[in-house]
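# coords below, sequence missing:
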């Protein structure tokens, strides 16, 4: 009977621990990225009555507490730095105080006073640095905001959608202007004047720039065939897109701008026509821009962080890193939704999102807890009943022992 008392006690202990796990799951039902745990029990064998080939158990023990790594549902937010993972993987964060690396599914990040992307605990999110000038991807480092000002981009190409009236009289003129940018981001307005000739239209470029010495010696002519299409062989320059050279613009570098109206085969791309209708410009484009200030940051499903500037430029500056493990159940819980590598988890495989086994990034979302309240309440009821049953074993065994003691009387 003494043995049955200890069996009952083991049941009380095991179910008390199970109830603690259930309570922890329910308490974290609103914790972002939380993974519910499940308990497993094992019987205790300690006696064998060999003469009767009987094996008597000695109760139960808590065999393990295993986290359930199924993904939680995603909740939309208004913050671009709230991130969740669609699929496998963990975010990588570093503790700046000691350099220790942790891992997490909770992606509630924000920019700190130093411009670093951090977790609520101040741990810095890790990713791959990207050179804004060349786009080259570097090694893993802290994700930080780029310089608040983007460099200007000098204009290298322009194009027009334009018709020049084939019915115009010789000497008639038409003017078209386009704003371009030098290497310092200053505006250089190109005024292209067209003059009707007997064979087509001559053109010449003048420059309206903040430096009065700026000038362009670029000239040429456009000639059309009977269908109103450009005849590249008769144009000046022949069979080539002209280059507009802007010189004397002060400390900025001289501009050499290609005016594109021929395709790769040196035939007309259809942007400039010579029909019998009023000369007009319907479209224009150029690829330069001035310097700009950082306005916002966007994140895509591949984990690229892109700075959006006031000049309209969008420049990637980092890509977030994810880590995959051979055994997620072996990760060591550290609190605050953090995990650490252990011998049981194996070493992490770190890489960009959407590569190998790693999932993609869902920006402006947070992964919710995967706790199922219905399941937890059922487990709570069964654990409570198991606890009551084991306590009944103890009280019944005590009654039997009391009855045995009363025999002596």
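Arrived safely, thanks for sending. On a predicted model such as this, the values are computed, not experimentally measured, just so you know.

# could you use CA atoms for every contact and neighbour count after this?
Fine.

# list the contacts for residue 68?
35-38 (C-alpha atoms under 8 Å, 6 or more residues apart in numbering).

# between the residues you listed, which is nearest residue 300?
Each of these was scored against residue 300 by C-alpha to C-alpha, and residue 35 proved nearest at 25.2 Å.

# surely that closest one meets residue 372?
No - using C-alpha atoms under 8 Å, residue 35 is not in contact with residue 372, being 10.4 Å away.

# neighbour-wise, which of those two wins?
Per other C-alpha atoms under 10 Å, whichever of residue 35 and residue 372 has more neighbours is residue 35, with 23 against 13.

# let me see the contact set for that one.
67-70, 369-371.

# got a quick ChimeraX command for the buried subset of these?
Applying 16 or more other C-alpha atoms under 10 Å to these, the buried members can be selected in ChimeraX as follows:
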select :67,369,370,371
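
# which one of the contacts of residue 35 sits closest to residue 26?
Distances from residue 26 to these, taken by C-alpha to C-alpha, are shortest for residue 371, at 7.1 Å.

# now do the contacts for the closest one.
Going by C-alpha under 8 Å, 6+ apart, residue 371 touches 25-26, 28-29, 34-36.

# cutoff 6 Å now
By C-alpha atoms under 6 Å, 6 or more residues apart in numbering, the contact list for residue 371 reads 29, 36.

# what ranges does the stretch 51-200 of the chain have for its strands?
54-67, 74-76, 83-86, 90-94, 101-104, 110-111, 117-118, 124-130, 137-142, 149-150, 157-163, 173-181, 187-196 (DSSP state E, counting those that start in this stretch).

# what's the most buried one of these?
strand 83-86 (a mean of 26; mean count of other C-alpha atoms under 10 Å).

# against which helices or strands is it packed?
Strand 83-86 makes packing contacts with strand 360-363, strand 365-367 when contacts are defined by 3 or more C-alpha pairs under 6 Å, 6 or more residues apart in numbering; DSSP states H and E.

# quick check: which of those strands is buried the most?
Neighbour counts (mean count of other C-alpha under 10 Å) averaged over each of those peak at strand 365-367, with a mean of 24.

# show me what that strand is packed up against.
Right, strand 365-367 is packed against strand 74-76, strand 83-86 by 3+ C-alpha pairs under 6 Å, 6+ apart.

# A further structure is provided below for comparison with the first:
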């Protein structure tokens, strides 16, 4: 009797967490570069009422009798599917078409740079290419910051991340800087730290290594860079609302298990009046 109570409690806790994740996904439906999450469940260790008996010459085998003890969370996965493209025609707005992340950080940063899919970059007063938080975008060669020279009239960014400067005469040439892209073996292993940023972990790349390389490299499998576009959130509202209904009904069903178990226990108590 008490097992059903605790199973219902575990189910309510699990679906509450699922609703929390769904709520966060919906809240970030318009967040640039946001990747939605999902909750996966697993059953808790079952209690064995009777064990297994093997077959012999006179009698066949008998299966075990087990009673489950509820549910728990198996994982909260980050789904790194591509979001839709939004055209802005702003040169410093960048979108990675394929695998990879932008690397951003500070010059004196002691730990590895942070990773992001949010490419809404701008130039600061010192002509550094930075994100909305002021973190500098790292170049492919050497991993240093990208500083646009002030002797060019305008610039563009090629699909391989190469920055092309245009002078007063209209002539164009590479300035020798390239926006870097980091390939991650297991993107779901990255740690979210807020601000559209991820922190590298040992389960995302071997030994947590970060190598800032070129975009569109077939050897590493990095995607190309599209200038003038941003990657939108990959959250699908239709799917999220459907999962919300499932979570709501699951929560209600588990609460009914607790109510029913309580009523049965009340009848047992009333046997002795």
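On my side now, so go ahead. Quick caveat: nothing in here was measured; it's all calculated off a predicted structure.

# so after superposing, what's the score?
Superposed pair, TM-score by TM-score structural alignment, normalised by the length of structure 2: 0.90. Supporting alignment: 255 aligned residues with a C-alpha RMSD of 1.4 Å.

# what is the burial count for residue 296 of structure 1?
Here the number of neighbours of residue 296 of structure 1 (other C-alpha under 10 Å) works out to 12.

# contacts only, for it.
If you count contacts by C-alpha under 6 Å, 6+ apart, residue 296 of structure 1 has them with residue 308.

# distance of the aligned partner of it in structure 2 from residue 225 of structure 2?
Matched by TM-score structural alignment, residue 296 of structure 1 corresponds to residue 154 in structure 2. Distance of residue 154 of structure 2 to residue 225 of structure 2, given as C-alpha to C-alpha, to the nearest Å: 18 Å.

# tell me the SS of residue 9 of structure 2?
helix (DSSP: H, G, I helix; E, B strand; the rest coil).

# that one - how many residues pack around it?
Neighbour number of residue 9 of structure 2 under other C-alpha under 10 Å is 18.

# how close does the closest residue to residue 259 of structure 1 other than its chain neighbours get to residue 206 of structure 1?
Residue nearest to residue 259 of structure 1 in three dimensions, not counting chain neighbours: residue 158, with 5.0 Å by C-alpha to C-alpha, 6 or more residues apart in numbering. Going from residue 158 of structure 1 to residue 206 of structure 1 by C-alpha to C-alpha gives 15 Å.

# next one: residue 180 of structure 1
According to C-alpha to C-alpha, residue 180 of structure 1 stands 13 Å off from residue 206 of structure 1.

# same question, residue 353 of structure 1
50 Å.

# between those two, which one's more packed in?
The neighbour comparison of residue 353 of structure 1 against residue 206 (other C-alpha under 10 Å) goes to residue 353, with 25 against 20.

# confirm for me that the more buried one is in contact with residue 324.
No - contact criterion C-alpha atoms under 6 Å: residue 353 of structure 1 and residue 324 do not qualify, at 10.6 Å.

# where do the contact lists of those two overlap?
With C-alpha under 6 Å, 6+ apart, residue 353 of structure 1 and residue 324 have no common neighbours.

# quick one, what contacts residue 131 of structure 2?
Per C-alpha under 6 Å, 6+ apart, neighbours of residue 131 of structure 2: residue 121.

# kindly apply the preceding question to residue 138 of structure 2 instead.
103-104, 144-145, 180.

# what do you get if the cut-off is 7 Å, keeping everything else the same?
103-104, 144-146, 179-180 (C-alpha atoms under 7 Å, 6 or more residues apart in numbering).

# map it onto structure 1.
That one, residue 138 of structure 2, aligns with residue 126 by TM-score structural alignment.

# do the same with residue 103 of structure 2
In structure 1, residue 103 of structure 2 lands on residue 92 (TM-score structural alignment).

# wait, its match sits on residue 338?
No - applying C-alpha atoms under 7 Å, one finds residue 92 of structure 1 not in contact with residue 338, separated by 9.7 Å.

# list residues touching both of the two?
In contact with both residue 92 of structure 1 and residue 338: 102-104, using C-alpha under 7 Å, 6+ apart.

# JSON lines for those residues, including distance to residue 376 of structure 1?
Compiled in JSON lines, those are given as follows (distance: C-alpha to C-alpha, whole Å):
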{"residue": "102", "distance to residue 376 of structure 1": "28"}
{"residue": "103", "distance to residue 376 of structure 1": "26"}
{"residue": "104", "distance to residue 376 of structure 1": "23"}
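
# in structure 2, what residues pair with stretch 163-181 of structure 1?
Under TM-score structural alignment, stretch 163-181 of structure 1 has no counterpart anywhere in structure 2.

# and that stretch, how far apart are its ends?
The first residue of stretch 163-181 of structure 1 is 25 Å away from its last residue (C-alpha to C-alpha).

# same check, this time on stretch 98-107 of structure 1
Using C-alpha to C-alpha, the two ends of stretch 98-107 of structure 1 sit 21 Å apart.

# kindly name the residues of structure 1 that line up with stretch 178-187 of structure 2.
Aligning stretch 178-187 of structure 2 against structure 1 (TM-score structural alignment) gives residues 319-328.

# check the offset of stretch 149-169 of structure 2 from the chain's centre.
Relative to the chain's own centre, stretch 149-169 of structure 2 is displaced by 33 Å; criterion: C-alpha atoms, centre = their mean, to the nearest Å.
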